[in-house]
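*Asks:* next input, structure requested:
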Amino acid sequence: MTTTETVGGAARRAAQHPLLDKLAKVGFAARGVLYALIGLVALQIAFGGSGGEEADKSGAIHMVAAQPFGSVLLWIMAVGLAGLALWQIGEAIWGRPKLRERVESVARAVVYVTLVVSITSLLLKGKEAASTDSQSQDATRALFELPGGQFLVGLFALGLMALGVYWIHEGWTEKFMRDMHVTEPKARTTVVRLGKAGYIARGVVAIAAGVLVGQAALTYDPDKAAGIDDALKSLSETPMGPWLLAAVAIGLILFAAYCFAESRWHRT
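*Replies:* Now for the predicted structure:
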């Protein structure tokens, strides 16, 4: 057996270790905490106030940090999200037969690693997590500086909107349940409803963010690009006003509950 085969076998055994499965479940719960806080802040915005918090994952991290024993909870969340990232990498390499599913696992791992970096930077260096609005604006500004930058920003906007449509499709068709092992009928019905509402809400937010990035592309203004917070706030400016934002906020809170269900029933 070659050294490469030995290392590869050891890596695969590590990826399938029961401890990593447990950490991944903690990571699902940590994701639930973040979405619950995002939804609650968005709900406050819908009815006239948010206390200055950003309705995105950076704002949620700062809200956790401000609580009693917040640092302890953030360390637990960081470890869980790191475990979830490693589990997704293992899924991309060994667990998923289709290329699309492998790409999705890699993308999720990148998101979780970014969250871990944000949390640990706050805990170890006191560095505040960057908002998704500023991240989107920085990415848009960087794309504008490339040849064909305006076209690239337009593709970025279309990609966000396509992601939103994909999430809505996942929710409406209940395909998110393919990795959920819920055998009890009443529990399964509840989880399906939570996931359906949550995925559709996430899809609406992604489409709204894509529209704002598209406006940035058309006007050549990176400051018009948006992350989760500005995308949510833009919903209150639609003809449905704050009621659409409130509905999406409730959907995000329901998605948080679905994440907690994932921590119990998701295949790992």
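*Asks:* use CA for all of it now, contacts and neighbours both
*Replies:* OK.
*Asks:* contacts for stretch 30-40?
*Replies:* Contacts with stretch 30-40, where a contact means CA atoms under 8 Å, 6 or more residues apart in numbering, come from 54-57, 59-61, 63, 77, 80-81, 248-260.
*Asks:* quick one: the most centrally placed residue in the chain and residue 207, what's the gap?
*Replies:* In the chain, the residue lying closest to the centroid (CA atoms, centre = their mean) is residue 111, at 6.8 Å. Residue 111 sits 18 Å away from residue 207, going by CA to CA, to the nearest Å.
*Asks:* repeat that for residue 115.
*Replies:* 22 Å.
*Asks:* name the nearest residue to residue 84, sequence neighbours excluded.
*Replies:* Among residues not flanking residue 84 along the chain, residue 24 sits closest, at 4.1 Å (CA to CA, 6 or more residues apart in numbering).
*Asks:* buried sites along the host helix or strand of the one you found?
*Replies:* Using DSSP states H and E, residue 24 sits within helix 18-46. Going by neighbour count (16 or more other CA atoms under 10 Å), the buried part of helix 18-46 is 20-46.
*Asks:* where is the longest helix in this protein?
*Replies:* Longest helix in the chain, counting residues (DSSP state H): helix 185-219.
*Asks:* which strands or helices does it pack on?
*Replies:* Applying 3 or more CA pairs under 8 Å, 6 or more residues apart in numbering; DSSP states H and E, we find helix 185-219 packed against helix 149-173, helix 228-235, helix 242-265.
*Asks:* could these be laid out in a markdown table, adding mean neighbour count?
*Replies:* Formatted as a markdown table, the helices and strands packed on helix 185-219 follow (neighbours: other CA atoms under 10 Å):
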| stretch | mean neighbour count |
| --- | --- |
| helix 149-173 | 19 |
| helix 228-235 | 23 |
| helix 242-265 | 24 |
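*Asks:* just put those helices in JSON lines and tack on distance to residue 143.
*Replies:* As requested, the helices and strands packed on helix 185-219 are exported to JSON lines (distance: least, CA to CA, whole Å):
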{"stretch": "helix 149-173", "distance to residue 143": "5"}
{"stretch": "helix 228-235", "distance to residue 143": "19"}
{"stretch": "helix 242-265", "distance to residue 143": "29"}
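*Asks:* this one as well, want them side by side:
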Amino acid sequence: MRSFCAITGLVVIGLMACVEASVRAGPYQIMYLWNAYCIEVETYGHGNTWTAQNCNQGKANPCDFDEFIKHIEMARNKPGWTGSTGVGTAKDLDVIQTAENLKTLGYSSTIDPAKLSPSSFTKQDQPTLGRLLQDSFDAIQQAKTDILKVSGKSYANIADFVYNAGESLDVCIDMRRADQADALIKDYKAGMATYGFTDKDVAYKSPKPTLPNGGDFDEIDVEATIKKNPNLTEAWKKFIRDYVSNYDQLAGAPLKHTTAIIDLQKIRDGIWGSFSCF
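*Replies:* So this is what the prediction gives:
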């Protein structure tokens, strides 16, 4: 329990929002893009895709999974990822198992827009996540129609990949929400420490929210936190409630993360919305 000083100047000093990359979600975004690539290859053939069009350029076969993820990885000052997932030439990959394996293997999951969609982006472009994934979504939607025009093929040839793409985004959204909860906790504790608030003064929801990969995450329980600190003034209580409930709209990293989640939901809903039509 803490006895807090007056909150004069709190709005001025504020609680700063740290920049939080989506640690959990990155590999699931990769899985979405991989399945988009497989859909396009199946429909249009190697070298005729929008997604990773230049992957294995000049070679007889399209990229396998390892070649694909290395191709679209953002170049850094150090060499890119050189590991192996061990999946070989398999295409229909288990979404959660493969994504979690990428985390374990240390793949960065940082996408190079110019390599992912060379027809849309240059090396100088820095698109939002929604814009980055939009080309692949458009290609998926178009392929659902165009596959019916390919001799000897039907929607069944891409159905599993479409399902996997939708599942990838389902999990990706859950993971981003968990990352946002992590960022909120980090920012909240850093800001409140200025006023003598410690880790022991924060209460979390119990049981913990769970994730599709079997993991869980912490989420602030606002009312339990307030109850844990009975000396809080009404002004403090209001501030805590407002800060936690409005965190998603804070300028900077929180709002950008929220926008990314909304963009993912729109794309996900578009995939599932038409999936039932086939």
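*Asks:* any idea what the TM-score comes out to?
*Replies:* Put the two chains on top of each other and the TM-score (TM-score structural alignment, normalised by the length of the first structure) is 0.28; 120 aligned residues with a CA RMSD of 5.9 Å.
*Asks:* which residues sit against stretch 155-169 of the first structure?
*Replies:* Under the contact criterion CA under 8 Å, 6+ apart, stretch 155-169 of the first structure has outside partners 199-214.
*Asks:* please list only the buried members of those.
*Replies:* Neighbour-count burial (16+ other CA under 10 Å) applied to those gives 199-214.
*Asks:* what is the nearest of these to residue 189 of the first structure?
*Replies:* Distances from residue 189 of the first structure to these, taken as CA to CA, are shortest for residue 199 (15.5 Å).
*Asks:* quick check: the nearest residue to the closest one once chain neighbours are set aside vs residue 34 of the first structure, distance?
*Replies:* Nearest residue to residue 199 of the first structure in three dimensions, chain neighbours excluded: residue 171, at 4.9 Å (CA to CA, 6+ apart). Taken as CA to CA, the spacing of residue 171 of the first structure relative to residue 34 of the first structure amounts to 20 Å.
*Asks:* residue 137 of the first structure too?
*Replies:* Applying CA to CA, the value for residue 137 of the first structure to residue 34 of the first structure is 22 Å.
*Asks:* check residue 82 of the first structure too.
*Replies:* From residue 82 of the first structure across to residue 34 of the first structure, the span is 15 Å (CA to CA).
*Asks:* then residue 41 of the first structure?
*Replies:* The gap separating residue 41 of the first structure from residue 34 of the first structure is 11 Å, by CA to CA.
*Asks:* element containing residue 133 of the second structure?
*Replies:* Secondary structure from DSSP H and E places residue 133 of the second structure in helix 129-146.
*Asks:* nope, residue 96 of the second structure is what I meant
*Replies:* Assigned by DSSP H and E, residue 96 of the second structure belongs to helix 95-105.
*Asks:* that helix: which residues count as buried?
*Replies:* Within helix 95-105 of the second structure, the residues that qualify as buried are 95, 96, 98, 99, 102, 103, counting by 16+ other CA under 10 Å.
*Asks:* quick check: buried residues in the helix or strand following the helix holding residue 133 of the second structure?
*Replies:* Using DSSP H and E, the helix or strand that follows helix 129-146 of the second structure towards the C-terminus is helix 159-192. Buried residues in helix 159-192 of the second structure, counted by 16+ other CA under 10 Å: 161-162, 164-185, 187-192.
*Asks:* surely residue 27 of the second structure and residue 104 touch.
*Replies:* No: counting by CA atoms under 8 Å, residue 27 of the second structure does not reach residue 104; the two are 10.5 Å apart.
*Asks:* how much space between the closest residue in space to residue 164 of the first structure that isn't next to it in sequence and residue 169 of the first structure?
*Replies:* Distances taken as CA to CA, 6+ apart place residue 203 nearest to residue 164 of the first structure, at 3.7 Å, with adjacent residues excluded. Distance, residue 203 of the first structure to residue 169 of the first structure, using CA to CA: 9 Å.
*Asks:* host element of residue 106 of the first structure?
*Replies:* According to DSSP H and E, residue 106 of the first structure maps onto helix 99-125.
*Asks:* check which helices and strands that helix sits against.
*Replies:* Packing partners of helix 99-125 of the first structure (3+ CA pairs under 8 Å, 6+ apart): helix 70-90.
*Asks:* roughly how far is the helix it packs on from the heart of the chain?
*Replies:* In terms of CA atoms, centre = their mean, to the nearest Å, the centre of helix 70-90 of the first structure is found 14 Å from the chain centre.
*Asks:* what sits against residue 202 of the first structure?
*Replies:* 164, 167, 168, 248, 251, 252.
*Asks:* nearest to residue 15 of the first structure among those residues?
*Replies:* Residue 15 of the first structure has its nearest neighbour among these in residue 167, at 27.2 Å by CA to CA.
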